[in-house]
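# Provide a 3D model corresponding to the input given below.
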Amino acid sequence: MTAPRRRADAAENRERIIEAARAVVAGADEVRLNEIAKRAGVGQGTLYRHFPTREHLLAEVYRQDVDELVTAAPKLLAEHDPLTALTRWLARVADYAQVKRGVLAAVEAGVRRDLSAHSQGPIGDALATLLDAGKADGTVRQDVDARDVILLLGYLTRLEDGEWDGRARHLLTVILEGVRSRG
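Sure, this is the predicted structure:
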């Protein structure tokens, strides 16, 4: 086997591990590395070569989700009107928030602070981009800013696991209706 093929295999394994971890975090009460390795179709040694600790793996899941959320904003604006882009972005926020809850519950306080610090600025900037586009075309209220919406989104973390499916997207709809311009 040549070196480039091994690197491609390693990259594929890494991505499968991250996707499996995301699924476990979003749907399980406890994050077990052996379950993640099994779902990813890799051995424990492969998992630990990529992520020496559970915190390393969960931090990467979190960072990737933040990055995907941030890069989605301009892409959505390029494809949709501002209010539709904001609506679709908020739908992604629900998925992100569910994973975020699981990650933050599974890591230690120091890691939790570092991860939160990593996400606040970029997500706020992405949200501001969407809100500003909506303000420019008159579909978003002029008196709403990214901090307002982020504070409201914070309430997603207070949902109990059993009410997530029934309430998370409903709350996002309430937020969206609150930022919509009535004029």
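
# for the rest of this, base every contact and every neighbour count on C-alpha atoms.
OK.

# next, the buried residues of the host helix or strand of residue 20.
In the assignment (DSSP states H and E), residue 20 maps to helix 3-27. Across helix 3-27, burial judged by 16 or more other Cα atoms under 10 Å covers 13-14, 16-22, 24-26.

# just the closest of these to residue 156, please.
Distances from residue 156 to the buried residues of helix 3-27, taken as Cα to Cα, are shortest for residue 26 (13.7 Å).

# now do that closest one against residue 101, distance only.
Distance, residue 26 to residue 101, using Cα to Cα, to the nearest Å: 8 Å.

# likewise for residue 9?
Taken as Cα to Cα, the span from residue 9 to residue 101 is 30 Å.

# from the chain's centre, how far out does the lengthiest helix in the chain sit?
Secondary structure of the chain per DSSP state H: the longest helix is helix 109-137. Relative to the centre of its chain, helix 109-137 is centred 11 Å away, using Cα atoms, centre = their mean, to the nearest Å.

# I have a second one here; can you model it like the first so I can compare?
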Amino acid sequence: MRADARRNYELLLAVAAEAIAAEGAGASLEQIARTAGVGSGTVRRHFPTRHSLLEAVFRRRIDTLTARAADLADHPDPRAALLEWLAAVTSFASTVRGLAEALNRDHTAGPGEPHDHCATARLTEAGAPLVSRAAPTLTPGVTITDLLALVTGIALATEHHTDPAAEATRLLSLTIAGVSPAR
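Next up is the predicted model:
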């Protein structure tokens, strides 16, 4: 990427992150372009779809969550490791506007619809070993896909709550009681 194109890309990411934090995943792409001082064509050249922009904005944060899953892979208590990771994903998804919608879009887009499945795929890949190790302590049949769908639902349900993180934590605790009762 040329130096000016790289600068535009980084500027667009920074402006988009602020806009998404303030307005959610539906932030205006045209306003993002105006604020960055570029044309809407530049936005579309770097990010052909809204979802590709969301993926880029959340990439570093998803990297942190996948690294955390890897750190927990050898935890002596597999159930505790999974629950710790799910709490981190839930906290992140419930406090970062737009992420839950991006994850939900991964689940609901049609098979021929052009977009990336990067966030959900990466979280699924990162969390699958934790679920596998914790399987004996889980309700039979629970999958990482189920758990990520529940986390996404919790984040969507708490997005406009006065304290989304606290409410998401409370709802996750209720969910955990159903999928992995303490023994």
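
# report the TM-score for the pair.
The TM-score (TM-score structural alignment, normalised by the length of the first structure) is 0.60; 170 aligned residues with a Cα RMSD of 4.4 Å.

# with the second structure overlaid, how far apart is the helix or strand just after the longest helix of the first structure on average?
Sequence-wise, the next helix or strand downstream of helix 109-137 of the first structure (DSSP H and E) is helix 146-153. Its aligned residues in the second structure lie a mean 2.7 Å from helix 146-153 of the first structure after superposition (mean Cα distance after the TM-score superposition for the first structure).

# what residues does helix 146-153 of the first structure touch?
124-125, 127-128, 131, 172, 175 (Cα atoms under 8 Å, 6 or more residues apart in numbering).

# please repeat the previous calculation with a cut-off of 10 Å.
Helix 146-153 of the first structure is contacted from outside by 90, 93-94, 97, 120, 123-132, 168, 171-172, 174-176, 178-179, using Cα atoms under 10 Å, 6 or more residues apart in numbering.

# before we move on, what about stretch 108-118 of the second structure?
For stretch 108-118 of the second structure, the surrounding residues in contact (Cα under 10 Å, 6+ apart) are 48-52, 54-56, 59, 62, 102-103, 105-107, 124.

# out of those residues, who's the most crowded?
Highest neighbour count within the contacts of stretch 108-118 of the second structure: residue 103, with 26 neighbours (other Cα atoms under 10 Å).

# how about the nearest residue to it, chain neighbours excluded?
residue 120 (5.8 Å; Cα to Cα, 6 or more residues apart in numbering).

# what sits against the one you found?
55, 62, 102-107, 126, 145, 148-149.

# using JSON lines, please lay out those together with distance to residue 79 of the second structure.
Formatted as JSON lines, the contacts of residue 120 of the second structure follow (distance: Cα to Cα, whole Å):
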{"residue": "55", "distance to residue 79 of the second structure": "29"}
{"residue": "62", "distance to residue 79 of the second structure": "22"}
{"residue": "102", "distance to residue 79 of the second structure": "27"}
{"residue": "103", "distance to residue 79 of the second structure": "24"}
{"residue": "104", "distance to residue 79 of the second structure": "25"}
{"residue": "105", "distance to residue 79 of the second structure": "28"}
{"residue": "106", "distance to residue 79 of the second structure": "26"}
{"residue": "107", "distance to residue 79 of the second structure": "25"}
{"residue": "126", "distance to residue 79 of the second structure": "15"}
{"residue": "145", "distance to residue 79 of the second structure": "17"}
{"residue": "148", "distance to residue 79 of the second structure": "16"}
{"residue": "149", "distance to residue 79 of the second structure": "19"}
